[in-house]
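[1] How does the following fold in three dimensions:
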Amino acid sequence: MKKIINDPANVAREALQGLGEAHADLLTVHFDPNFVTRAGGPDTGKVAVVSGGGSGHEPLAGGYVGEGILHAAVPGAVFTSPTPDQILDATKAADAGAGVVHLVLNYTGDILNFETAAELAEAEDIKVVPVILDDDVAVKDSTYTAGRRGVAGAIPWYKITGASAARGDDLDTVVEISRRVVANVRTMGMALTACTVPHSGEPSFVLEDDEMEIGIGVHGEPGRERVKLTSADEIVATLLGSVVEDLPFERGDKTLLFVNGMGGTPSVELYLAYHSARTYLAERGIEVARSLVGNYFTSLEMQGMSITLLKLDDELTELWDAPVHTPALRWGR
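    Got it, this is the predicted structure:
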């Protein structure tokens, strides 16, 4: 194992220390328990948006705390769900009196721990509504889930839900918009190599030099199939074919196309894949109205990518375009 770390047991905590020091103008990192909040405190009178999950997926989720997206994020240990006490403290810190939306990716541990934290928050008179993301079309059930996994669709989901809260929408409206994103976003990923969790010191799986895993999960969970490596155009067609058929996306739809790297994939390959994806969609009459390309929801150093497609309407487009200022996303100001 080759990693730029000290003690494998302290990777998540030391990374949080660095995040807080590098972006003290945007966010504040709290310890014991660990969570991240906006530097300016609660957004008075507005709905708060809170999410979280295991570390190792950076910049998710702490990198999306700031103006226009999340009010707080809760990082667990690497590939491990945050605990209820972390989630409760983050919820209390973010609450501004108008209710809190928990954005929860569909993993069994996350679901259970966010449910427990919500019950504890309700006992302290904080109204909490969960919204669950399950955008991965690759498999129905996997190592960490009952039902579909929540993956890179989280990025537009965070952005649009957070923008709804920022413009002053009430709790019911923020939840409705957040659920609309979930209903209209689909993702599928692939991997060329495995990642190595620091405390294990071993790759999570093994691929031969000429193999790839189609439908991989962000923790290294198995996908649909292991096949021989092929061209970018063919890989994109495999991923997008499943994505487009699932909703389904149809001729005339306006979409956000998001090509996401898994942490070890260079930008030159992601932009090449984006071109292939855009060509594939154009041939089917599906319009790409908005785009995002880069390593936004990673799996440590895994080489690979996922492709996310979100069907847009005028309101979702407006909310995507709204100003945002976080360590990981910034536009409109």
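
[2] drop to CA atoms for contacts and neighbour counts, all remaining ones
    Fine.

[3] Show me where the stretch 1-150 of the chain has its strands.
    27-30, 35-38, 48-55, 72-78, 100-105, 128-133 (DSSP state E, counting those that start in this stretch).

[4] any chance of the ones you listed in JSON lines, with mean neighbour count and distance to Leu207 too?
    Formatted as JSON lines, the strands of the stretch 1-150 of the chain follow (neighbours: other CA atoms under 10 Å; distance: least, CA to CA, whole Å):
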{"stretch": "strand 27-30", "mean neighbour count": "22", "distance to Leu207": "37"}
{"stretch": "strand 35-38", "mean neighbour count": "27", "distance to Leu207": "35"}
{"stretch": "strand 48-55", "mean neighbour count": "28", "distance to Leu207": "24"}
{"stretch": "strand 72-78", "mean neighbour count": "27", "distance to Leu207": "22"}
{"stretch": "strand 100-105", "mean neighbour count": "26", "distance to Leu207": "27"}
{"stretch": "strand 128-133", "mean neighbour count": "21", "distance to Leu207": "29"}
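
[5] before we go on, could you also do this sequence so I can check it against the first one:
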Amino acid sequence: MTKIFGDPSSFVDDAMAGFTDLYSQYVQPVPHGVVRSTATPEGKVAVVVGGGSGHYPAFAGYVGPGLADGAVCGNVFASPSTRWVYDVAKAANRGGGVVLGFGNYAGDILNFGLAAERLRAEGIPAELIVVTDDVASEGQGANGERRGIAGDVVAFKIAGAAAEAGYDFDGVVRAARHANELTRSMGIAFAGCTLPGETEPLFTVTEGHMGVGLGIHGEPGISEEPIGSPEEIAELLVQRVLDGKPAGAPDTGRITVLVNGLGSTKYEELFLLYAPIAQRLRAAGYQIVAPQVGELVTSLDMAGASLTVTWLDEELERLWTAPAQCPAMSVGPVIETTPAPVYEAPEDEVADYSGTPEAAAAAGQKVAALIETVRDALKDAEAELGRIDAIAGDGDHGTGMVNGSVAAAAAARAAADAGAG
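    As a prediction, the model looks like this:
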């Protein structure tokens, strides 16, 4: 379980404060996310990635030269709001348009999609890169597509490298979507993950077994099977991923491979698993290019691993191996950089409630009190809402409702005390 968390409601903000201090050479904080602390040229396409927190190094760990320009950090396992996505995108925008990358989950599609609409309405080109690599969820994810898991890393890296190389907006979108189309993943879990402040995991796996095909939030998998030897686990993962080989995969015989730890599986275990995975892929006629092994897209303290394969053509290989430096990934020679200006958040507009009739102001106080009552009721129900949600989803509903109602109550109280009707 998550043992260091302080106030669970501020877990993400508290963690990001430490992260941005530690990696200030790459990132600087903006409201509800980060952007690069290194300068980027005007006219460059901005790659902004994001989603719920709890998956480090996704998403903020992939911000830096050669990769993403910004990351939106939602609450744990919860999509960031439309406003949060919009604000980070605006902070990252350099005039070349904004490409928004995230995994295929309903909340992310809704909120990133609405943020893109808002950006376009202001004349800023914006498109979505929706990652759909999980073969276990074929036809079951949002919009009838696969879910997005560790394939995020490939799509984000390709998009970032294309933008860094000077591709135009349409070119960055094309390259990233092409990478996603040629990427497939499969994951297994040995034990569930626990939300900060909770004492029970979101799901459990039968002792001595592994859940096959579980999502990175603990979404239901397709089966439970006994834990086998490393060779047997490798055979299962390789076979399932190769069975999902994209119809349009290039015949170069060159692939990149990611073996990803989900949070509490040791690196030595991942190295041990990589060896039979690589052996089987090579026996199948593939040459492995620039593989990655480690914690790439995690799920808090979940025990488990996933295999990702991307079939490479000449362009994708060049972009995958292009230089990049960020907190979670270092590829090739160091990119020379200069510091970016420190981000200054625009001031919020201050509402003027002067002239509100006395009766209306009194009613405003009652409305604020009502919203505070709702907040208190949701706080009391947080654990139960999360438990119910975990049966069919990712267990974040209680946390999301509490965070939303706390923010709503604070805004309502501030407005009512300022004289709002």
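
[6] before we move on, back to that, distance to Pro327 of structure 1 for the strands of the stretch 1-150 of structure 1 - can I get that in CSV?
    Converted to CSV, the strands of the stretch 1-150 of structure 1 look like this (distance: least, CA to CA, whole Å):
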stretch, distance to Pro327 of structure 1
strand 27-30, 9
strand 35-38, 11
strand 48-55, 16
strand 72-78, 13
strand 100-105, 19
strand 128-133, 23
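
[7] I'd like to know which of those strands is closest to Glu119 of structure 1.
    strand 128-133 (8.3 Å; CA to CA).

[8] Which part of structure 2 matches the closest one?
    Mapped onto structure 2 using TM-score structural alignment, strand 128-133 of structure 1 spans residues 126-131.

[9] Likewise for stretch 153-167 of structure 1?
    Mapping stretch 153-167 of structure 1 onto structure 2 (TM-score structural alignment) gives residues 151-165.

[10] buried residues in that stretch?
    151-164 (16 or more other CA atoms under 10 Å).

[11] So what's the residue count around Glu219 of structure 2?
    18 (other CA atoms under 10 Å).

[12] Contact partners for the equivalent of it over in structure 1?
    Alignment note: Glu219 of structure 2 maps to Glu221 in structure 1; criterion TM-score structural alignment. If a contact means CA atoms under 8 Å, 6 or more residues apart in numbering, then Glu221 of structure 1 has 142-144 as its contacts.

[13] again with Val49 of structure 2
    59, 68, 70-72, 100-102, 156.

[14] In CSV: these, plus distance to Met210 of structure 2.
    Listed next are those as CSV, based on distance: CA to CA, whole Å:
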residue, distance to Met210 of structure 2
Phe59, 26
Ala68, 34
Gly70, 35
Ala71, 32
Val72, 32
Leu100, 34
Gly101, 30
Phe102, 27
Phe156, 29
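
[15] Run these past structure 1 and keep the common ones.
    For the contacts of Val49 of structure 2, the subset whose aligned partners also touch in structure 1 (both residues aligned by TM-score structural alignment, their matches' CA atoms under 8 Å) is 59, 68, 70-72, 100-102.

[16] tell me which of these is nearest to Asp7 of structure 2?
    Among the kept ones among the contacts of Val49 of structure 2, Val72 lies closest to Asp7 of structure 2 (CA to CA), at 20.9 Å.

[17] Which residue in structure 1 aligns with the closest one?
    Matched to structure 1 by TM-score structural alignment, Val72 of structure 2 sits across from Val74.

[18] pretty sure its match contacts Val49?
    No: counting by CA atoms under 8 Å, Val49 is not a contact partner of Val74 of structure 1; they are 11.6 Å apart.

[19] got a list of what the closest residue to Trp320 of structure 2 other than its chain neighbours touches?
    Closest residue to Trp320 of structure 2 apart from its sequence neighbours, by CA to CA, 6 or more residues apart in numbering: Ile158 at 5.8 Å. With contact taken as CA under 8 Å, 6+ apart, Ile158 of structure 2 is in contact with 67, 175-176, 179, 316, 319-320.

[20] Pro266 of structure 1 maps to what in structure 2?
    Aligned by TM-score structural alignment, Pro266 of structure 1 pairs with Lys266 of structure 2.

[21] Okay, and Asn260 of structure 2 sits in which element?
    strand 254-261 (DSSP states H and E).

[22] Just list the residues touching Ala191 of structure 2, thanks.
    203-205, 210, 302-304.

[23] What lines up with it in structure 1?
    In structure 1, Ala191 of structure 2 lands on Thr193 (TM-score structural alignment).

[24] Could you tell me which residues make contact with Leu319 of structure 1?
    159-160, 163-164.

[25] how far away is the closest residue in space to Ser55 of structure 1 that isn't next to it in sequence from Glu58 of structure 1?
    The shortest distance from Ser55 of structure 1 to any non-neighbouring residue, by CA to CA, 6+ apart, is to Val78 (4.2 Å). Per CA to CA, to the nearest Å, Val78 of structure 1 is found 10 Å from Glu58 of structure 1.

[26] got the buried residues for the host helix or strand of Ser405 of structure 2?
    In this assignment (DSSP H and E), Ser405 of structure 2 forms part of helix 397-417. Buried residues in helix 397-417 of structure 2, counted by 16+ other CA under 10 Å: 397-403, 405-406, 408-409, 412-413, 415-416.

[27] one step back: between the contacts of Val49 of structure 2, which sits nearest Ser37 of structure 2?
    Set against Ser37 of structure 2, the nearest of the contacts of Val49 of structure 2 by CA to CA is Gly70 (9.8 Å).

[28] just the helices in the stretch 251-400 of structure 2 please.
    Taking DSSP state H, counting those that start in this stretch, the helices of the stretch 251-400 of structure 2 run over residues 267-283, 314-320, 358-392, 397-417.

[29] Just send these back as a markdown table, with distance to Asp243 of structure 2 too.
    Output for the helices of the stretch 251-400 of structure 2, formatted as a markdown table (distance: least, CA to CA, whole Å):
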| stretch | distance to Asp243 of structure 2 |
| --- | --- |
| helix 267-283 | 12 |
| helix 314-320 | 21 |
| helix 358-392 | 27 |
| helix 397-417 | 34 |
